[in-house]
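Participant: sequence unknown, structure follows:
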């Protein structure tokens, strides 16, 4: 049985209609005609505690990104391309229409559907100022108005809402972080001075954890302490954390660098700071509109922009890079054991949950596993075509001969965070499966082998991964790569390989490399390794160049590779990678796994 994952299905479409009806009644009682329900919490986080799962409670949709707009006579649930198959299966589509947000944004839908004179409400703690501005413009264009509503009306009708999390906040060792708290604070204050900022509101818990070398457990699978910080350019910082979570060890570690106050002290402290003047930076991506309102009501204008900690955190220290490499070797050995076991047992009637539990068991046997880094995506056959499928007791499917099995998983170790996807055949694959897999592999290799100049962004190389699919009239509806934290979130910004990836890729950044292909109702294919941006010397070159070191160590599925579709350089790269996998992992695994690994890593 899994220590870290549950397989219950919170989604029950039968609950959607009565809950939306209850919300509409509450909205009518408060004199408004609509309400916007985001997936986020007050930190605009991707992963949120159970008490903030308002979108899932209301609609049944359990994905990590989405927004619902509930009006008096209609409702819409907006999801991106990862969830266009999942969302309709989890909600009542007779009551709420599922909309692809890549085609129609919530703001555009509001403009087209909000009745003239209607008041559309939002919770000012659950939206950024930029999001509110877009909704406000849409409501105005429709002839309606946007109004802030607090407290949140869903909380008034959610009778069994879970309590706020109170996991202990603990220090993260400096030898793993690579920089002390005082060194990080000094670097940050230099940045504040350079940008002529007098203070920074730290609203992103990831930034808070990184800056003060702290870790917590308020969110599943990500060791976050939920809280805030106020950081003046001069003077002592203030951490706003639930006092019940702050251990003596943490208090001693932070020492004189910061004082601790309860979270409800944030607004008055920010108002006091704003009233004294100065330029206060609010993070445009995570600072709630409510924080902007506090600053304005105190007579100041907030400086809404990028949180400088995000870029600092994205570039890993040498200690974090060493930790990432060690974590991937450890994880690779566990994953190799899993792959050998899978090949031996897959034809024997395994279910998706069987596979998830076995992989977790191998990772747990390392003795270093803190948690999985996200709920494992284990999709057999058509379930693999659901990009972020999560197996439940109700959906648990047996692996069948002639199908593909997609497994996307990761681990949290104190020295690093991992994320790996492999697509595996069960029995003999078809020629189409080999063709699609090899095209995905070619795109994956194009990113792995990419060399690009200093200043290049993820958007500039995203097409490298798609080109082999485009040539066959195919594509996928998700980004090619996301940033990854160091014993923090498996999804980290601002770096990404995607059409929206505008941040330059700098040495020390860790990203995923995960192109895919999904045939609805049949199978899904994705191949994912984590990669580290590194400086790259080019003989005779005239520009400062970058490339990638592959961190993940696991063989590709040889039975799914069509060698005729690979060129000589691609074959040489795969063979060299497999040789490295065998050389690194062979001494760390049992004899049976080593024998299997030797065959899996043999030259193409």
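Facilitator: Yes, it's here. All figures in this text were calculated on a predicted structure; none of them were measured in a lab. Numbering: from 1, shown residues only.

Participant: all contacts plus neighbour counts: C-alpha atoms, from now on.
Facilitator: OK.

Participant: Just say helix, strand or coil for residue 238.
Facilitator: For residue 238, the secondary-structure state derived from DSSP: H, G, I helix; E, B strand; the rest coil is strand.

Participant: what's the spacing between it and residue 427?
Facilitator: Separation of residue 238 from residue 427 (CA to CA, to the nearest Å): 59 Å.

Participant: Looking at the two, which one has more neighbours?
Facilitator: residue 238 (20 against 15; other CA atoms under 10 Å).

Participant: So which residues of the stretch 351-500 of the chain form helices?
Facilitator: With helices called from DSSP state H, counting those that start in this stretch, the stretch 351-500 of the chain shows them at 352-364, 431-448, 458-470.

Participant: What are the contacting residues of the second one?
Facilitator: Taking CA atoms under 8 Å, 6 or more residues apart in numbering as the criterion, the residues outside helix 431-448 that touch it are 461, 464-469, 513-517, 525-528, 531, 548-550, 559-562, 565-566, 570, 573.

Participant: Among these, which ones are in strands?
Facilitator: 513, 516-517, 525-526, 531, 548-550 (DSSP state E).

Participant: now those residues: which count as buried?
Facilitator: Among these, those that count as buried by neighbour count (16 or more other CA atoms under 10 Å) are 513, 516-517, 525-526, 531, 548, 550.

Participant: And here is the other one:
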């Protein structure tokens, strides 16, 4: 019996002890985070799946794991089909599958600290059709059978200086207080870790690759706040930074504190807060107002200081990645390099900047067939040698005090095929179409998504992931609420208008299963643009990322004159900006790789 088969059997035994006929295991934590600490990696522990989004359902005689199109190949590589059914979302929902597979009258368990109230209501309604009931558990059965479950991180809080934040915490709290008065509310509960970090101008080290601290915050209508965090995370500099207007409490006291809002009107974001929070407030006699977390839009719209910081981070990061691209172009054809050694070398170049705080996510270092897995996660067991005739895809980023980066480039090892060049050039055409888009206020990312796909559609091709996601300012590399994706894309949520100051990725791709993958990713800043004689101020994008795009994979004959001009202008900007930050052969290589391409 394999390790994961034994774990599944142990969980089923535990469900019997807890008198449950099933249990739902999401990949999240008590803050609805996308990336979670080791202690919350329940899905990976149970199934072996290493992706960043998924859910499992365990019933007495069957079990299913739910993933979206990004992980169709990866989940089958990492999870045993003997134990698990593979179910795609959004084609099939977790609640819909449960209603079709759970027995009549079943008791299906869920952890109220790991699901939103919206999901609980949806699942309860679906289960009612078979007289089944959703049962909240006090003890998560996965935790009960996970003997060596890691403890939550004990990393200290750190001050995020106003010189990087661009606004003081007091100013941000005052704005939230004014908003609460407008809503006739007494307080707002902030559960999203990025919201707390942004509001209080603090950062942490509790979640891999995301500088946040496990905590909750309550902001009151008088501008004061209550921060619930483990006491040993505090330090004198952080306490001094927060000041007397931010009261500190033990994180373990948060649940009980929610019962003290009797007679109060409390805002809770229904999408960023787990079900346990509004249920506890209501149990204590408080009134829950379901509204969006008031820090979400101000956090997504970067102020001028944050924008300038990201530009500086992009130059620093671009120089490091350029050094890597030269290195891999020389070393990979010699043989001896692997997906893991390449990722380690890139991290070495980033750390050589002297100011890297962390990577912004584990690098997607993928060669050959692994490149066709959009969110591939390389491990010691999976790492492949980088060989001649392959395409090597590297999707990576860094966390710096002044910005968070995310960039993808593809490098041919040896001579690429004509098909590879065709597909790469089509992806590039889509990338350029989005980078040069001009659109009116009120336009959503979903309305722009087709621009990046059209050159692929015209050849009967597509890609099964979103085209762009928001990016934080020394925060999460995946930040809502805006994104560029088909409306049906998992997690796309309601359409969100793009606003000046938002930073989003531009990353169309193409994936040939079992052979290679292509993705070209830059980060974009939404900016205003006026036209002579125009009647409205429009919006467009400023490309922030500065890294050469591999010229050997481009078929110039497929580019229009306008697309070729964009590419040559972009490369001229890359060379002109990065050259002063490089030396010797690195600088010479950059200039050669950014030379104009003839039509």
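Facilitator: Looks like it arrived, so ask away. Everything numeric here is computed off the predicted structure, so don't read it as measured data.

Participant: Which residue in the second structure aligns with residue 60 of the first structure?
Facilitator: Matched by TM-score structural alignment, residue 60 of the first structure corresponds to residue 48 in the second structure.

Participant: what number of residues lie near that match?
Facilitator: Neighbour count of residue 48 of the second structure, defined by other CA under 10 Å: 16.

Participant: how near is it to residue 78 of the second structure?
Facilitator: Distance, residue 48 of the second structure to residue 78 of the second structure, by CA to CA: 6 Å.

Participant: before we move on, what about residue 329 of the second structure?
Facilitator: Residue 329 of the second structure is 30 Å from residue 78 of the second structure, by CA to CA.

Participant: Could you do residue 234 of the second structure as well?
Facilitator: 39 Å.

Participant: Skip the chain neighbours and tell me the closest residue to the alignment partner in the first structure of residue 241 of the second structure.
Facilitator: Matched to the first structure by TM-score structural alignment, residue 241 of the second structure sits across from residue 253. Distances taken as CA to CA, 6 or more residues apart in numbering place residue 171 nearest to residue 253 of the first structure, at 6.7 Å, with adjacent residues excluded.

Participant: So what does that neighbour match up with in the second structure?
Facilitator: Under TM-score structural alignment, residue 171 of the first structure pairs with residue 159 in the second structure.

Participant: residue contacts, residue 101 of the first structure?
Facilitator: Contacts of residue 101 of the first structure (CA under 8 Å, 6+ apart): 78-81.

Participant: let me fix that: residue 215 of the second structure
Facilitator: Shown in contact with residue 215 of the second structure (CA under 8 Å, 6+ apart): 191, 193, 196, 227-230, 251.

Participant: hmm, 6 Å instead?
Facilitator: 228-229 (CA atoms under 6 Å, 6 or more residues apart in numbering).

Participant: how near is it to residue 153 of the second structure?
Facilitator: Per CA to CA, residue 215 of the second structure is found 12 Å from residue 153 of the second structure.

Participant: for residue 260 of the second structure, same thing?
Facilitator: According to CA to CA, residue 260 of the second structure stands 28 Å off from residue 153 of the second structure.

Participant: Check residue 465 of the second structure too.
Facilitator: Distance from residue 465 of the second structure to residue 153 of the second structure, by CA to CA: 31 Å.

Participant: The second structure: which residue goes with residue 296 of the first structure?
Facilitator: Aligned partner of residue 296 of the first structure by TM-score structural alignment: residue 282.

Participant: What strand or helix carries that match?
Facilitator: helix 276-283 (DSSP states H and E).

Participant: what residues does the helix or strand just after that helix touch?
Facilitator: Using DSSP H and E, the helix or strand that follows helix 276-283 of the second structure in sequence is strand 287-290. Outside strand 287-290 of the second structure, the residues that touch it by CA under 6 Å, 6+ apart are 265-270.

Participant: Could you check which residue of the second structure pairs with residue 550 of the first structure?
Facilitator: Using TM-score structural alignment, residue 550 of the first structure sits opposite residue 543 in the second structure.

Participant: What sits closest to that match if chain neighbours are left out?
Facilitator: residue 524 (4.6 Å).

Participant: got the contact list for the corresponding residue of the first structure for the one you found?
Facilitator: When the first structure is aligned by TM-score structural alignment, residue 524 of the second structure is paired with residue 531. For residue 531 of the first structure, the contact set (CA under 6 Å, 6+ apart) comprises 510-512, 548-551.
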